[in-house]
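Participant: mind folding the following:
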Amino acid sequence: MKTVYSVELASTYITTLPFKSPSQNHIPVTKRWKINSQAKGFNRSNLEKKKVMINEEKMRKMKEDAEADDKIPDVVMNRMIVRILFNVGVPLVTGLGLLQVFSVIKEQNLWQIPRWLPFLTTFITFGASTIGIAYGTLSTSWDAENKGSLLGFREARKNWVQMWEEDESVNK
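Facilitator: Okay, here's the model as predicted:
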C-alpha cells in the first residue's frame, strides 16, 4: 500500500505590494507536511507478531487434522475408483444409448415417441449416474484384505452405519 509521504504547499503571493518593501515581495513560503502512515496501536512490529502467531496456529491445526485423518490404502482407493466408474458409467452410457435409439425410431417413423419418454429415461439414467458416485464409494470394502461382494450391498450397509457413527463422534 502506497501512501502520500509529504504534501508540499506553496503559498500564493503577489509580486509587488504597495505597502511593503521590495525585499519582502518575493519570499516564497513552503511548508512540508508529513503524513504518518501508521496509526497508534498498529505499528509494523505488532502486526507482524500477530501474523506469525496466526500462521503458527494454522500450521498446528493443519498438522492435527492430518494426523486425525486416516490414510486410505491404495488397494481400497483403486477398488473405489473402479466401482465409481462402473456405477457412473453404466447408467450414463445407457441414458445416452436410449436417447440415440429414440432418435432413430423417430427418424424412421417406426413409432411416434411421446416427449415425456426421453425426458423420463434421461432423468432416471442420469440421476442414477449421479447416485453412482456415492454408491461406488459406500459399496467398496474399506478393509484392504477383504475384496467384498460383487454388488456391494453388504458393504454399503456396513459402511453407511460406520460413516454416520464417525460423523456423530466428530460433532460431539
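
Participant: make it CA atoms for all contacts and neighbour counts henceforth
Facilitator: Fine.

Participant: check this protein and tell me which residue is nearest its centre.
Facilitator: Closest residue to the average C-alpha location of the chain: residue 62 at 16.8 Å, with Cα atoms, centre = their mean.

Participant: mind telling me what element that residue is part of?
Facilitator: helix 44-68 (DSSP states H and E).

Participant: for residue 143, what are its contacts?
Facilitator: residue 76 (Cα atoms under 8 Å, 6 or more residues apart in numbering).

Participant: tell me the secondary structure at it.
Facilitator: With DSSP: H, G, I helix; E, B strand; the rest coil as the basis, residue 143 sits in coil.

Participant: where's it relative to residue 169, distance?
Facilitator: Per Cα to Cα, to the nearest Å, residue 143 is found 21 Å from residue 169.

Participant: ok, residue 113 next?
Facilitator: 52 Å.

Participant: neighbour count winner among those two?
Facilitator: residue 113 (13 against 8; other Cα atoms under 10 Å).

Participant: so the more buried one: helix, strand or coil?
Facilitator: coil.

Participant: residue 161 too?
Facilitator: Quick answer, by three-state DSSP: residue 161 is helix.

Participant: one more sequence to fold, the one below, so I can look at both together:
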Amino acid sequence: MAKKSRPTPPPPKKRGWQQIEAPGMPQVVSDRMMRRMVIFCGLPTLLGLLAFPSSYLLLQQGLKVPVVAVVGVTLGCFGLGIVGLSYGILSTCWDAERQGHWLGWQELRINWGRMRANSKANRNNAPT
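Facilitator: As a prediction, this is how the structure comes out:
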C-alpha cells in the first residue's frame, strides 16, 4: 500500500523582504518591549552574575567579604531582574504610533489598569 502524501501548506505571503504581519502585537511595540526588558532585567542580572567574581577579587586584595553579603547581593540583583522583566513589559507604550516616556510610569499605570480590568472580566465570565 502506498502512503498518501499530505498537501503542504503554502508559504507565507511576503511583502518585499518582510512577511505580512499576523494580527496581534505590532513589531515596533515588540521591539520596544525587548529593549526595555534588556535594560530593566539585563542590567540587574548582569550585576548579580558579577557579584561572585567581584567578591573573589576583593578577597584576593585582602578584604574579607562575608559570604552572607555576597549571597544577599546576588539574590537581590536577581530579584531586581525578575521585577525588571515585568516592569519592562508593563511600562512599554502598547500603542504603535506613540513612543511613550523613557521611564514609563504613565504607561505602567495604564497597562496595569488594563491588566486588572481584563483579569476581573475573565474572573466574572469564568464557568462555575
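
Participant: got a TM-score for the two of them?
Facilitator: After superposition, the two chains reach a TM-score (TM-score structural alignment, normalised by the length of structure 2) of 0.74; 102 aligned residues with a Cα RMSD of 1.3 Å.

Participant: counterpart of residue 96 of structure 2 in structure 1?
Facilitator: Taking TM-score structural alignment, the alignment pairs residue 96 of structure 2 with residue 144 from structure 1.

Participant: is it true that its match touches residue 75?
Facilitator: Yes. Applying Cα atoms under 8 Å, one finds residue 144 of structure 1 in contact with residue 75, separated by 6.1 Å.

Participant: list the contacts of residue 137 of structure 1.
Facilitator: Counting by Cα under 8 Å, 6+ apart, residue 137 of structure 1 has contacts 80, 81, 83, 84.

Participant: is it possible to get CSV of these that adds secondary structure and distance to residue 90 of structure 1?
Facilitator: As requested, the contacts of residue 137 of structure 1 are exported to CSV (DSSP: H, G, I helix; E, B strand; the rest coil; distance: Cα to Cα, whole Å):
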residue, secondary structure, distance to residue 90 of structure 1
80, helix, 15
81, helix, 14
83, helix, 11
84, helix, 10
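
Participant: including distance to residue 49 of structure 1 and neighbour count, could the residues you listed go into a markdown table?
Facilitator: Converted to a markdown table, the contacts of residue 137 of structure 1 look like this (distance: Cα to Cα, whole Å; neighbours: other Cα atoms under 10 Å):
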| residue | distance to residue 49 of structure 1 | neighbour count |
| --- | --- | --- |
| 80 | 45 | 21 |
| 81 | 45 | 15 |
| 83 | 50 | 24 |
| 84 | 48 | 23 |
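
Participant: quick one: which of those is nearest residue 165 of structure 1?
Facilitator: Relative to residue 165 of structure 1, the closest of the contacts of residue 137 of structure 1 is residue 80; by Cα to Cα it sits at 20.7 Å.

Participant: map the closest one onto structure 2.
Facilitator: Match for residue 80 of structure 1 (TM-score structural alignment): residue 33.

Participant: residues contacting that match?
Facilitator: Listed by Cα under 8 Å, 6+ apart, the contact set of residue 33 of structure 2 reads 88, 89, 92.
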